[in-house]
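Visitor: turn this into a structure:
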Amino acid sequence: MNLADRLQAAAERLGGRAVLTLDEAELTYGALEELSARLAGLLRCRGIGAGDRVAIMLPNVPEFGVVYYGVLRVGAVVVPLDPLLKRREIAAYLGDCGARLLIAWHAFAETAEAGSSGTKADCFFVVPEEFRRVLRGVPAEREIVSMAPGDTAVIHYTSGTTGRPKGIELTHANLGGNAATVARMHALGVDDVVLGALPLYHTFGQTCSLNATVQAGARLTLLRRFEAGRALEVIRRDGVTVFQGVPTMFIALLDHPGASDMSMLRVCASGGAALPLDVLRAYETRFGCEIVEGYGLSETSPVSATNRGGRHRRPGSIGWPIRGVEMRVVDEEGRETPTGEIGEIVVRGPNVMKGYWNDPEATAEAVRDGWFHTGDLGRVDEDGYFFLVDRRRDVIIRGGYTVYPREVEEVLYEHPAVRQAAVIGVPHPELGEEIEAVVALRAPVSAGDLRDFVRERVAAYKYPRHVSFVDELPMSATGKILKRALTRPAPSPR
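Guide: Coordinates of the predicted model:
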């Protein structure tokens, strides 16, 4: 099997239908198949074949699909990189995976060239009209290289928020199976239009937007970057039926004055981070569109669990495992915890990564007896619904008491003045850690009022003694709040 087979099959059925659009730019299934075959021909001319790593540094543009499927077509491995990476980051990733080629967007040429200098990677820059002209002069590679299900298709690098970034090896079976499951769960079809607001270089956007769209024969309408007003414009202009996003996107839409009824959306799916329950309720009340929350990590391709729509949904939960996937909550010794008790979420199934690139020790630590240890804390209720409690590394120990930041954040989001909230532990000489809330506001409120608001709703040891205000919380490119950027160092000895 080869992921590129999905595109070829769709092109045979739907050649003249649009698959990727960006404002006025459009690629049909037939054109995407033809251009990706020519990109494969270009790679062949450069001596690139099965197993070689090709890095892609492209924004959300139709050319991403051309390059992505073209690289897979020759059996090479896609290494997607954030286009906003700096020189030393690019050099580190290219050096680690031994990439033969870096295909980058023309606007990032200077940084890409500097980053690739000193590595084994040559550079090729994508300039839209020039790109198509070059490909027209290259013979198309009609044959798609046959790959084994366990062969690596993509290496995704972790964000590095917990230490040195690691390359996550995802196979053709991992990604193909997960995309097919997403397409089936959302009942995607040829008449659906999916909003491409998620970065395509990330596994969430790649699997749930790009690959699932192609699997279903639907259309993906792209946004280069998410901005609430622009997203609303595209949703209405293009008749979007499926919106997949991260919590910060739903919060931004709630804050936008031009947002109104969006009941035309058939599916709203949230992932990437926990969605505050108060945000979910406010969004659904205001817009008349149900949000289905799911769960996964890059290491799980990414979807592991999700709510189903209608009566099968349990707001506040991440649902239950997708078909073929098992999930459990375990204690420190790996024993399954009783119903309702908090432990680590572990995952087993065809979505679990092959391993970390060239890092057998990290792989053995993460995957034990076939179970991937997520580092996320959760619980399971009597009906089998999973609830995400927090990241293990984010838990605060205050004077011997355990505080789960997400619980406090949920309370903060209930306050009408709070737009974004992060709760972190800061060093304290007697208690070990003290609780601090870092908040971005949509309306004026004092630190004291917020502190009192939380104190009235949680146990005395849980409320934040410190409240600080920022204009915006630091975010990753995929919409996750970067708590490490907020954590204060230990105070100097007096």
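Visitor: only C-alpha atoms from now on, for both contacts and neighbour counts.
Guide: Noted.
Visitor: who does the lengthiest helix in the chain touch, helix- and strand-wise?
Guide: Taking DSSP state H as the criterion, the chain has its longest helix at helix 29-45. Packing partners of helix 29-45 (3 or more C-alpha pairs under 8 Å, 6 or more residues apart in numbering; DSSP states H and E): helix 4-14, strand 18-22, helix 62-73, helix 128-136.
Visitor: okay, angle between that helix and helix 62-73 too, please.
Guide: Counting by axes from the mean of the first three to the mean of the last three C-alpha atoms, to 10 degrees, helix 29-45 lies at 60 degrees to helix 62-73.
Visitor: run through who's touching helix 29-45.
Guide: With C-alpha atoms under 8 Å, 6 or more residues apart in numbering as the test, helix 29-45 has contacts from 7-8, 10-12, 14-19, 49, 65-71, 73-74, 132, 135-136, 138-142.
Visitor: quick one, it and helix 4-14 angle?
Guide: Using the same axes, to 10 degrees: helix 29-45 against helix 4-14 is 140 degrees.
Visitor: another for comparison:
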Amino acid sequence: MTSQATVHGLLERNARKYLTEEAFVTPTSRLSYSQVNAFANQIAHYLKNSGVGSGERILILSRNNEQFLFSFFGVLKIGAIVAPINTRLTKEELVQVLMNIGAVGILYEASFSTMIHELNHAISTIWMHCIQNILQFQHHLPTSNLDLPIRAEDPCEILFTSGTTGTPKAVLFSHDRLRNLAAAICVEFHITRSDKLLTLMPLTHSAPLNCFFLSGIYAGSSHVIADFSPQLFLQSIQSEHSTITFAAPIGYILAAKELNVQSFDLSSVRVFAYGGGSLASTAYIQIKSAFQSDRFYQVYGLTEAGPNGSFLSPDEHLAKAGSIGMHPTLNMELRVVRDDGTDVSSGERGEIILAGDTLMLGYYHALHGISEVTDHGWLKTGDIAYRDEEGYVFIVDRKKDIIISGGVNIYPREIEEVLSSHPAVTEACVVGVPNDEWGETVKAVVVLNKSVTEQELRTHVASSLADYKCPRIYQFVPELPRNANGKVLKNDLKK
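Guide: Modelled structure (predicted):
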């Protein structure tokens, strides 16, 4: 039998324990753990018969559905490394990713056949197999578990960072580090067999996949997976009686703005989790009012850490809105340090560093292998933060995003929060643009939901911030430019 110390070992355990009990709800299917395990085994046998070996990299091109489930676990079962890829990437971006990690093949959902056809013309050295075709035309394949020597410390997953410039880095994890993360999240959020997790954020991203989906697998919970829309988000909670949800802050914001949230029955939810950014106090109050709930948890962490780091509990949100919490999650360490590595004093700004048993093995590249990026076990996050007098950590900005104007450090995030608190502003991004006299000057790029003048925004910002922080340039756009992972392309806004 495959070791229980692997990620797919969790699926196999659940298949034995829970047999025919419903465990997965997708847009087109309702499946048990044993059914998902059987289909994953067929994918695994197919790959093994095709000569795919241990440690080889396989991309998955699929939306949140049963095809993703079958292929994700199928790849793991043969000791290969699974690499879920963002479905919004262009052909050129896919080629670059394939080359960088030295992938041997792609398992793809049938709806991406046109993209695969174009990709096949651009790179013919790898195989490309449709997941549905494997299961339809190879139905004679065994549904039994494979007996292969796969160790807990073996690499098993690559996720791609959502950098705003250049090719995303390939973050490599092993089975044991993913299981450590799943166990920690289960403890922190008290996830049990009785929970039903709603995952509508792309499973190509680290938080929905590693934090919540795999923690649910660890606990033997049931799952609802699909692609996000505000309407589907609320409808799924109501119809499936979900108990735990995860979304980016914008997901909750859009639901609150576009829908009458209180017309949906959300009483089953005990955890509204969010990550990828903090909620300012005004935004939190608006969402709390719309959802008629105070059960919001903020999760902080980097892809490179699992993601794992810290969280802010519901009873801390009002008093400490904007904080990522005070304590790290289970088996993690979190410090805020100066450039020399010493801990900052209360109110002093420094960089967050993380250590723990969920950190990545390193960045993977086909030519260079695994690059070690920790310093004596500590991962530098690039997040500039401070602790208040009680020890709560507040992120000020990304280290690389700091604007230096006239020799003074200006933190865009602080300005963005003030701009976003105006009722006419849907979204705002602040960048530094070159200036001959000052080095850089502050520019605000704003998305509006109703009419407002530039002068009104200037007055609004000036009422909360010092003069030197106030944007000198305003640009109004219908939407902010983003990469395939949804991160704002700040370099484009500096032009």
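Visitor: for the counterpart of Glu240 of structure 2 in structure 1, what are its contacts?
Guide: The alignment partner of Glu240 of structure 2 in structure 1, by TM-score structural alignment, is Asp238. Contact partners of Asp238 of structure 1, counting by C-alpha under 8 Å, 6+ apart, are 193, 221.
Visitor: need the buried ones from the contacts of helix 29-45 of structure 1 selected in ChimeraX.
Guide: Those of the contacts of helix 29-45 of structure 1 that count as buried under 16 or more other C-alpha atoms under 10 Å are selected in ChimeraX with:
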select :7,8,10,11,14,15,17,18,19,49,65,66,67,68,69,70,71,73,74,135,138,140,141,142
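Visitor: can you give me the helices for the stretch 351-494 of structure 1?
Guide: Ranges of helices in the stretch 351-494 of structure 1, per DSSP state H, counting those that start in this stretch, are 360-366, 405-414, 447-455.
Visitor: what's the closest non-adjacent residue to Thr358 of structure 2?
Guide: Nearest in space to Thr358 of structure 2, with sequence neighbours left out and distances taken as C-alpha to C-alpha, 6 or more residues apart in numbering, is Arg177 at 4.6 Å.
Visitor: against Gly301 of structure 2, how distant is Leu312 of structure 2?
Guide: 12 Å (C-alpha to C-alpha, to the nearest Å).
Visitor: roughly how far does the spatially most central residue of structure 1 sit from Gly189 of structure 1?
Guide: Taking C-alpha atoms, centre = their mean, the centroid of structure 1 lies closest to Phe204, which sits 3.6 Å from it. For Phe204 of structure 1, the distance to Gly189 of structure 1 equals 19 Å [C-alpha to C-alpha].
Visitor: counterpart of Ile324 of structure 2 in structure 1?
Guide: Match for Ile324 of structure 2 (TM-score structural alignment): Ile318.
Visitor: got the contact list for its match?
Guide: Here Ile318 of structure 1 is in contact with 293-295, 305-307, 385-388 (C-alpha under 8 Å, 6+ apart).
Visitor: apply 7 Å and report the result again.
Guide: Neighbour list for Ile318 of structure 1: 293-295, 305-307, 386-388 [criterion: C-alpha atoms under 7 Å, 6 or more residues apart in numbering].
Visitor: so what's it closest to, chain neighbours aside?
Guide: Closest residue to Ile318 of structure 1 apart from its sequence neighbours, by C-alpha to C-alpha, 6+ apart: Gly294 at 4.9 Å.
Visitor: just checking, Val395 of structure 1 touches Glu407?
Guide: No - look at Val395 of structure 1 against Glu407 with C-alpha atoms under 7 Å: they stay out of range, at 10.6 Å.
Visitor: of the two, which one has the most company?
Guide: A count of neighbours by other C-alpha atoms under 10 Å puts Val395 above the other of Val395 of structure 1 and Glu407, at 18 against 15.
Visitor: mind checking how far the aligned partner of the more buried one in structure 2 is from Gly341 of structure 2?
Guide: Matched by TM-score structural alignment, Val395 of structure 1 corresponds to Ile402 in structure 2. Separation of Ile402 of structure 2 from Gly341 of structure 2 (C-alpha to C-alpha) stands at 20 Å.
Visitor: with Asp375 of structure 2 instead?
Guide: Relative to Gly341 of structure 2, Asp375 of structure 2 is positioned 10 Å away (C-alpha to C-alpha).
Visitor: again, but for Ser281 of structure 2
Guide: 31 Å.
Visitor: okay, the two: which has more neighbours?
Guide: Ser281 (17 against 12).
Visitor: for the nearest residue to the more buried one once chain neighbours are set aside, helix, strand, or coil?
Guide: Spatially, and ignoring its direct neighbours in sequence, Ser281 of structure 2 is nearest to Ala321 (5.1 Å; C-alpha to C-alpha, 6+ apart). Look at Ala321 of structure 2: counting by DSSP: H, G, I helix; E, B strand; the rest coil, its state is coil.
Visitor: shouldn't Ala321 of structure 2 be in contact with Thr282?
Guide: No - Ala321 of structure 2 is beyond contact range of Thr282, at 8.9 Å (criterion: C-alpha under 7 Å).
Visitor: the more surrounded of those two?
Guide: Taking other C-alpha under 10 Å, Ala321 of structure 2 and Thr282 do not tie; Ala321 has more neighbours (20 against 16).
Visitor: how much space separates that one from Val393 of structure 2?
Guide: From Ala321 of structure 2 to Val393 of structure 2 the distance is 11 Å (C-alpha to C-alpha).
Visitor: now the helices for the stretch 101-250 of structure 1?
Guide: Using DSSP H, counting those that start in this stretch, the helices of the stretch 101-250 of structure 1 run over residues 109-116, 128-136, 172-185, 203-204, 212-216, 228-238, 247-255.
Visitor: Arg451 of structure 1: which of the ones you listed is closest?
Guide: helix 247-255 (22.0 Å; C-alpha to C-alpha).
Visitor: state the span of structure 2 onto which the closest one is aligned.
Guide: Under the criterion TM-score structural alignment, helix 247-255 of structure 1 matches residues 249-257.
Visitor: buried set for that stretch?
Guide: 249-253, 255-256.
Visitor: can you give me the neighbour number for the aligned partner of Ser209 of structure 1 in structure 2?
Guide: Counting by TM-score structural alignment, Ser209 of structure 1 corresponds to Phe212 in structure 2. Using other C-alpha under 10 Å, Phe212 of structure 2 is surrounded by 27 other residues.
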